[in-house]
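**Q** Using only what follows, build the 3D model:
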Amino acid sequence: MTYRADLTPWAVFRCESTVQNICVNRFRSRTDAESYMNILRGLNPGVSYQVVFDKPVEVQG
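**A** Predicted coordinates for the structure are as follows:
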C-alpha cells in the first residue's frame, strides 16, 4: 500500500447494479466526498451514488 492511498480513504461510488460499483473519485475527508456526491446527484438525478470508507487492506506475504 502506498502513502498516497493512505491519504484518500473516502470514496464516492456509482452504484450500477448489485454486483458492479464504479469508484468515481477519492477524497481525504468525508465532508469533501459528500459534497462531491451532492453535486453528482444534481447533475445526474437518475443515478445512485454512495460515499464509503474504502481504505485498502495491506496484504503481507
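**Q** Please make it C-alpha for all contacts and neighbour counts, starting now.
**A** Noted.
**Q** wouldn't W10 be in contact with Y36 here?
**A** No: using CA atoms under 8 Å, W10 makes no contact with Y36, being 11.3 Å away.
**Q** the more surrounded of these two?
**A** W10 (22 against 18; other CA atoms under 10 Å).
**Q** Which neighbouring elements make contact with the helix ranked longest in the chain?
**A** The longest helix of the chain (DSSP state H) is helix 30-43. Secondary-structure packing of helix 30-43 (3 or more CA pairs under 8 Å, 6 or more residues apart in numbering; DSSP states H and E): strand 10-15, strand 48-53.
**Q** Alongside the first, I'd like the structure of this one:
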Amino acid sequence: MDLLLWVTVGFIIIGFVVLVFIKRNMESKKSSTTESIVCWIVGTTAWGVASIFLIGWWFSKI
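**A** Got it, this is the predicted structure:
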C-alpha cells in the first residue's frame, strides 16, 4: 500500500482520538472557559481541513 494512504488514515484516526479525549476532559470540568471552547473548535476545524487536504492529495495520486 501507499505510504500516503497510511499517513492519511493514521492522521485521521489519531486526530479523532485526540479530539474525543480533549472533549471528554472539557465536559468533565464544571466550568469550561470560552477560550478552551474556541480552541477546541479551531483545532477541530484545522484537523478537518488537513484531513480533507490529505484525502484529496491521496486521490489525486491514484
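**Q** Can you give me the TM-score here?
**A** Comparison of the two superposed chains (TM-score structural alignment, normalised by the length of structure 1) gives a TM-score of 0.33, and 43 aligned residues with a CA RMSD of 3.8 Å.
**Q** contacting residues for F59 of structure 2?
**A** Contact partners of F59 of structure 2, counting by CA atoms under 8 Å, 6 or more residues apart in numbering, are absent.
**Q** any idea whether it is helix, strand or coil?
**A** helix (DSSP: H, G, I helix; E, B strand; the rest coil).
**Q** Would you mind measuring from it to S51 of structure 2?
**A** 12 Å (CA to CA, to the nearest Å).
**Q** returning to that earlier point: I'd like the helices and strands packed on helix 30-43 of structure 1 as JSON lines, with distance to R26 of structure 1 appended.
**A** Formatted as JSON lines, the helices and strands packed on helix 30-43 of structure 1 follow (distance: least, CA to CA, whole Å):
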{"stretch": "strand 10-15", "distance to R26 of structure 1": "4"}
{"stretch": "strand 48-53", "distance to R26 of structure 1": "10"}
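**Q** so which of the ones you listed is the most packed in?
**A** Of all those, strand 10-15 has the most neighbours on average by mean count of other CA atoms under 10 Å, namely a mean of 21.
**Q** Follow the chain on from that strand and name the next helix or strand.
**A** strand 21-27 (DSSP states H and E).
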